[in-house]
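Visitor: My questions are about this predicted structure, shown below with the sequence.
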Amino acid sequence: MKKPKTKVAEAKNLIVLLGRCRNLGDVSPIHALIVRQGYAGNDYIINTLLRAYFQTGSSHSTFSIFDSIASPNLHHWNTMIRGFTSNDCFLDVTDFYHRMRQDGLFPNDFTFPFVLKACTRLLDVDLGTKIHTQVVKSGFSANPFVKTGLVSLYAKSGCLSSAQNLFDEMGERETNVVSWTAIISGYIEQGNVREALVMFRNFLHIGLKPDSFVLVKLLTACSRMGDLEGGDWICRYIESMDLIKNNVFVATATVDMYSKSGCMSKARMVFDGMIDRDEITWNTMVAGYSSNGLPMEALSLFSEMQKAKIKPDCYTMVGVLSACARLGALEYGESLIRKEDEEEFLSNPVLATAVIDMYIKCGNLPRAWTLFNVVKIRDVILFNTMITGLAMNGHGKLSFAIFAQIEKVGIAPSGNTLVGLLSACSHAGMVEEGRRYFQTLIGANYSILPRIEHYGCMVDLLGRAGLLDEAQTIITQMPREIAPNAVVWGSLLHGCRIHRNTNLAEYVLKKLIALEPENSGNYVLLSNLYTSVGRYEDSAKLRLSMRHRNIQKLPGRSWIEADDGKVHEFLVGDRTHPWSDRIYLKLKELGIEMRELGYVPTTEVVLFDVEEEEKEQSVGEHSEKLAVVFGLLKLPLEDTIRISKNLRVCTDCHSFIKLISKITGRQIVIRDNNRFHSFNDGFCSCNDYW
C-alpha cells in the first residue's frame, strides 16, 4: 500500500509539473489541481503558476490569478512585470508598475531593468526619467543591469549625450553586449555612422563579440549613408569570423551593403561563399545587378534561381522586370508575366508599376497605357511612372493629363511628379510650361521642397532651348543648402554643346572635373564641341589630358532581343557576334542605298582630326547601327525593332536610323539613356529635339 504524499511532496510535484508546461492546455489542468488541493494561498506555487502562464504566452490568464492574491508581495509584482515584458506587453508593464507604487511597494534592482525596457520599447522617456530619479534615490544606480537599461532608454530615445555619460560611468568591466549594442544603435539611428563605427571598434577591442543584430544594423547604416569604407571594414570582420558561411542573416546584409554601394563583384563573392541562401539573398543579388546597370547578370542569376527551385517573390519580379526594361527584353518580360496571376499584378501597386515601367522602357507604350487604366490600386509612384514614361516618349501633353488625374483623385503629388513634368517640358521644348509647373508645385498650393533634381531639370530645359544665361542664373541662385552637382552642370554642358557655346562649356567643364574627375562623358562632350567648331588642336589636348589621367571613354553598348527571346549585345565596332559578317555586309549595302538618297555621315561627333574616310568608318560602326541591322536580318518583317542603349544616340546615328525606317518600312524604337526615339517612315517621335 502506497504511503500518502506529504504536503511538501505534493507542492514539489506541482512545481515540477508547472516547469514542464509548454502551452495553455498543459497549464490549465495543473491550475485546477492547485485550487482543488488548496494551494491557491501558497505564494511560491502561485508565483510559479504565473510564470508558467507567461512562459506559454498566455499573459491574459494571469490577471485574475494576480487579483485573487490577498496581499501580493514584491516577488508577485516582479513576476508580473517580468512576464509582461517577456511577452512584449509593455503598456501592461508600466500599468503594473504604477499600481505597485500606489500599493506602497518600492521597486528593487530586479524591477527596474524590466520597467526600463518597457519604457525603451514605448519610447516613454518621461516615465524613464522619473524612474531614473527613483533609481538614484533607492541606491541602485551602480547596478550594471539597471544602468544598462538606462543607457538603452536614452540611446533609443535620441538622448545620446545622457546615454554616453551613463555608459562612460559604467567602466569597461560593467559594460556588456547589451549596453554596447544600445549605444551603437543609438548613434546609428541618429545618423552618426562614423561615431557608431568608432564605438564598434572599441567594442571589439575589449574582446566582446557582437550579435548579428548590431552587425546588420551597422551594414545597413553604411549602405544607407554610402559609407563603403566603413561597410567594407565590417565585412572584413564578418569574413574573419566565418559568419558568411554560418549566418545567412549577416551574409545577406553583407550582400545588400555591397550591392547598394555598387560593388557587385564583392557582393557576388560573398554570395558564392554562402552555404545556405534563402529567397531574400537571391532577391538581393538580382535587385543589385539590376539597379547597378548589369541587367544581363540579373537575368542570368534569375535563371540560376529558378534552377535552384527558389520561388521568386514580388521583389524578385520587380528586379527581373527592371532588368528586362533596361535591356528592352520585352518578350522575356512578357513570358514571366504570363506565368504569374494577372489579378496579383493588377492588385499589387508595386508589381503593377514594375510591369508598366517595363512596357514603357521596352517601347510598348500602348500596352503600358492599357494596363495603367485597369490597375486597381493607384498610388503616386504609379502615376509618376506613367508621367515619366510619357515624357520620355515625347508625349508631354499626355503627361500633363495624367497630372490632372492626380489632382482629381486627391493624391498629393511628390517631388518625383515634378521631375516627370519638367522632363516632359524639357523633351518637348515647352519652356513656359516648365517655368509654370516649377513655380506652381513648389508654391503654397503643394509646397514641394525643391530638390537638386528639380534644378537639374530646369537647367536642362533652358539649356536645350538655348537660354544658357538663364540656365546659368538658375544655378547661381540655388539655395545654399543645395549645392549644384554633376548632373546640374552636365545639363548645362549639354546645352552648350547643342548651341556651340565653347566659352561657357570650358567654364562648366572645370566645375565638372572638380566634382567628377574620372567621368569620361564630360570630356567627350567638350571634345565633340571642339571638333564641331574646328578646334581640333584643343580637342587633341583634351584627349591627351584624358590619357594622362587614365580616363577611358565609356564604350557604347546596345541591346536587342531576338525572336527566340535571347538578348544580344553590341559594342562599337563589334566583330565578335556570330552574325558579324552578315551585319557588316548589310550595313554596306544600306550605306550605298542611303547615299543615293542624299545621306552624308555626320562626322563632327568623331573626336579627332583624322581623314574624313576614317571618321565615316568610326561613326558607321556605332553599336546602335549594328543592333538595328541585326534586327533587320533576324526579326520578322511585321515586328518592331526595339533597341536599348547605354549612351545618348549621336546625331549621325539618329539621321541614319530615320532613313533606315524610310527605306525598309520598319518601325524602330530606340531607348537611349535620356529618352525614347520612335522612328517611322523617315521621322522620329522626338522631332529632332533631344
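Guide: Looks like it came in fine.

Visitor: going forward, measure contacts between C-alpha atoms and count neighbours the same way
Guide: Fine.

Visitor: Mind telling me what element the nearest residue to residue 151 once chain neighbours are set aside is part of?
Guide: The shortest distance from residue 151 to any non-neighbouring residue, by CA to CA, 6 or more residues apart in numbering, is to residue 163 (4.7 Å). Assigned by DSSP states H and E, residue 163 falls within helix 160-174.

Visitor: Residue 679 now?
Guide: Residue 679 belongs to strand 676-680, assigned by DSSP H and E.

Visitor: Run the chain-centre distance for that strand.
Guide: Relative to the mean C-alpha coordinate of its chain, strand 676-680 is positioned 31 Å out (CA atoms, centre = their mean, to the nearest Å).

Visitor: top helix in the protein by residue count?
Guide: Longest helix of the chain, by residue count under DSSP state H: helix 580-596.

Visitor: circling back to that earlier point, for the strand holding residue 679, packing partners?
Guide: With contacts defined as 3 or more CA pairs under 8 Å, 6 or more residues apart in numbering; DSSP states H and E, strand 676-680 has these neighbours: helix 651-664, strand 668-671.

Visitor: between those, which gets nearest to residue 334?
Guide: strand 668-671 (17.7 Å; CA to CA).

Visitor: and here's the other structure:
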Amino acid sequence: MKQAGIEEGREVLVSILRACSREGDVEEAERAWLKLLSIDGNLPTQAFVYRMEVFAKVGEHMKCLEIFREMQERLGCATVAAYHKIMEVLCQAQDMELAELLMQEFIESGMKPLMQGFIYLMNMYLYLNLHDKLKSAFSACLETCQPNRTICNIYLDSLVKSGDLDKAEETFNHMYRDKVVGVNTRSCNIILKGYLSSGDYMKAEKIYDLMCQKKYDIESSLMGKLEYVLSLTRKEVKKPVLAYWYMYGGHRTSSKDILLKLKGSREGVEKVVKTLKAKSLNCRVKGKGNVFWIGFLGSDSTWFWKLVEPYILDDLKDFLRAGDQSWGNNAVETQNISFDDGSDSDEPASEYIDIDNS
C-alpha cells in the first residue's frame, strides 16, 4: 500500500484487520493493530471484533476473551457485536463455564438483541447432549426475546434426541400454527426422525405428506425407514418390509408366537391389519394407549416366518428363529401382553383391536 501511495489511516487498517480475520493471518493483524494504537482518537469497535475473529481462526479462544476484556477496558463497555462474537467463539470451543458466564454478563448488561447469544449457547448444549441445560436456556430466552424459528428448531431437536416426543410434537404444532415462527425443512426432518425412531409410522406419514406439499427435502438417512412406513400404510405390504419390521420392531415369544410393535391411532393400526390380511397374514392386536402389538399366533407365526426368513440378515437368523428373542426392550414390553383370552378371535378386522385400559 505504501508503494502505491496509499496512507494507512484508520479505515485502511480496519479493512486490513477484516481481511486478516478471513484468513487467520495473526502476524499481519497484529501489525495493523499496533498501527491503529499509534493513531490519535478512539479505536473503532469493529477492530476488536475482527481481531477476535483472527485468533478464533487459529483456535485461541482465550486470546479472544483477552481482546474482549481489553475492549471493555479501553472503551468502557463491549458492543452487542462483540458479545455475539465472544459467545460464538467460546461455544465453538465448548468452554461451557466461560460461555455461561459471558451470557449472564450479556443479559445483565441490558443490551439487545440477546437471541444470537442464546443460539450459540443452546447449540453447544445440543452438541454436548446437555438437554436439561438447553431447556433452561430456552426458558430464559423466552423471558427476554421473541422466539424465532432457529431457536425453536434447536429446542425441538433437543426434545427429540432426549426422547420427549410428546413435548416435541406439542412444540412442532405450536411452531406450525405460529405465523411468525413457522416450520421449515429442518423442523419437519427433526420431528419426522422422532416419529420414525419411536415407531409412530402413522404420524410420520402425516409429516411426509406435509413435506411433499411444501416441497421440503427429506434427509437421506430417513428415506429407508420412510419407505418402510409408506409400504405399511399405502401399498401392499412387501416381504422385505415385513422382515425389516420384525428385525427392528419385533419379538418372538417362548411359545414361538411373533409380535410386531406399532405406534399410532386405532384407525391407522386397523388399516395396517387389513393390509396384512389381504396378504393372507392372519393376526390379532392388543393395544395400550398409542402402542399396539400385532400378533401372529400358532400356525400364522410359522407362515409369517417362512415369508420373511429369506430377507432376514444372516447374522440375525438364528437369533430371531429362537424362542423368546427380541431387540432392545421389546421383551420387557410384551411381558403383560396376552392373546389367550379369545375375546377377539372371531371379530372382523375393523372391530378386533383389543384395547388394554389397565
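Guide: Received the coordinates, thanks. Because the structure is predicted, anything quoted here is derived from the model rather than measured.

Visitor: Highest mean neighbour count out of the helices and strands packed on strand 676-680 of the first structure?
Guide: Highest mean neighbour count among those (mean count of other CA atoms under 10 Å): strand 668-671, with a mean of 26.

Visitor: Packing partners of that strand?
Guide: strand 641-645, strand 676-680.

Visitor: Can you tell me which of those is most buried?
Guide: By mean count of other CA under 10 Å, these have strand 641-645 as the most buried, with a mean of 27.

Visitor: Need the contact partners of that strand.
Guide: 326-328, 362-363, 556-561, 624, 627-628, 631-632, 635, 666-673 (CA atoms under 8 Å, 6 or more residues apart in numbering).

Visitor: still on that earlier bit, which stretch among the helices and strands packed on strand 676-680 of the first structure approaches residue 158 of the first structure most closely?
Guide: Comparing these by CA to CA, strand 668-671 comes nearest, at 47.2 Å.

Visitor: would you list every one of the strands in the first structure?
Guide: Assigned by DSSP state E, the strands in the first structure fall at 557-561, 567-571, 641-645, 668-671, 676-680, 683-684.

Visitor: Quick check: closest non-adjacent residue to the most centrally placed residue in the second structure.
Guide: Centroid-nearest residue in the second structure: residue 157, 3.2 Å away (criterion: CA atoms, centre = their mean). With sequence-adjacent residues excluded and distances taken as CA to CA, 6+ apart, residue 157 of the second structure is closest to residue 190, at 5.9 Å.

Visitor: The first structure: which residue goes with the one you found?
Guide: Mapped onto the first structure by TM-score structural alignment, residue 190 of the second structure lines up with residue 284.

Visitor: thinking its match is in contact with residue 256, fair?
Guide: Yes. Between residue 284 of the first structure and residue 256 there is a contact at 6.0 Å, judged by CA atoms under 8 Å.

Visitor: Which parts of the stretch 151-300 of the second structure are helices?
Guide: 165-177, 185-198, 201-214, 220-234, 239-249, 266-278, 299-308 (DSSP state H, counting those that start in this stretch).

Visitor: Now do the longest one against helix 185-198, angle only.
Guide: If I follow you right, that is helix 220-234 of the second structure. Angle of helix 220-234 of the second structure versus helix 185-198, following axes from the mean of the first three to the mean of the last three CA atoms, to 10 degrees, is 60 degrees.

Visitor: same check, this time on the shortest one
Guide: For the pair helix 299-308 of the second structure and helix 185-198, the angle between their directions (the same axes, to 10 degrees) equals 130 degrees.

Visitor: Mind giving me the packing neighbours of helix 299-308 of the second structure?
Guide: Counting contacts by 3+ CA pairs under 8 Å, 6+ apart, helix 299-308 of the second structure packs against helix 239-249.

Visitor: What residues of the helix it packs on count as buried?
Guide: 239-247, 249 (16 or more other CA atoms under 10 Å).

Visitor: ok so, going back, can you check which of the helices and strands packed on strand 668-671 of the first structure gets nearest to residue 399 of the first structure?
Guide: Ranking these by proximity to residue 399 of the first structure (CA to CA) places strand 676-680 first, at 14.7 Å.

Visitor: quick one, the closest one and helix 651-664 angle?
Guide: 30 degrees.

Visitor: quick one: strand 676-680 of the first structure to strand 641-645, angle?
Guide: Going by the same axes, to 10 degrees, strand 676-680 of the first structure makes 150 degrees with strand 641-645.

Visitor: one step back: make JSON lines out of the helices and strands packed on strand 668-671 of the first structure and add distance to residue 537 of the first structure.
Guide: Converted to JSON lines, these look like this (distance: least, CA to CA, whole Å):
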{"stretch": "strand 641-645", "distance to residue 537 of the first structure": "30"}
{"stretch": "strand 676-680", "distance to residue 537 of the first structure": "34"}
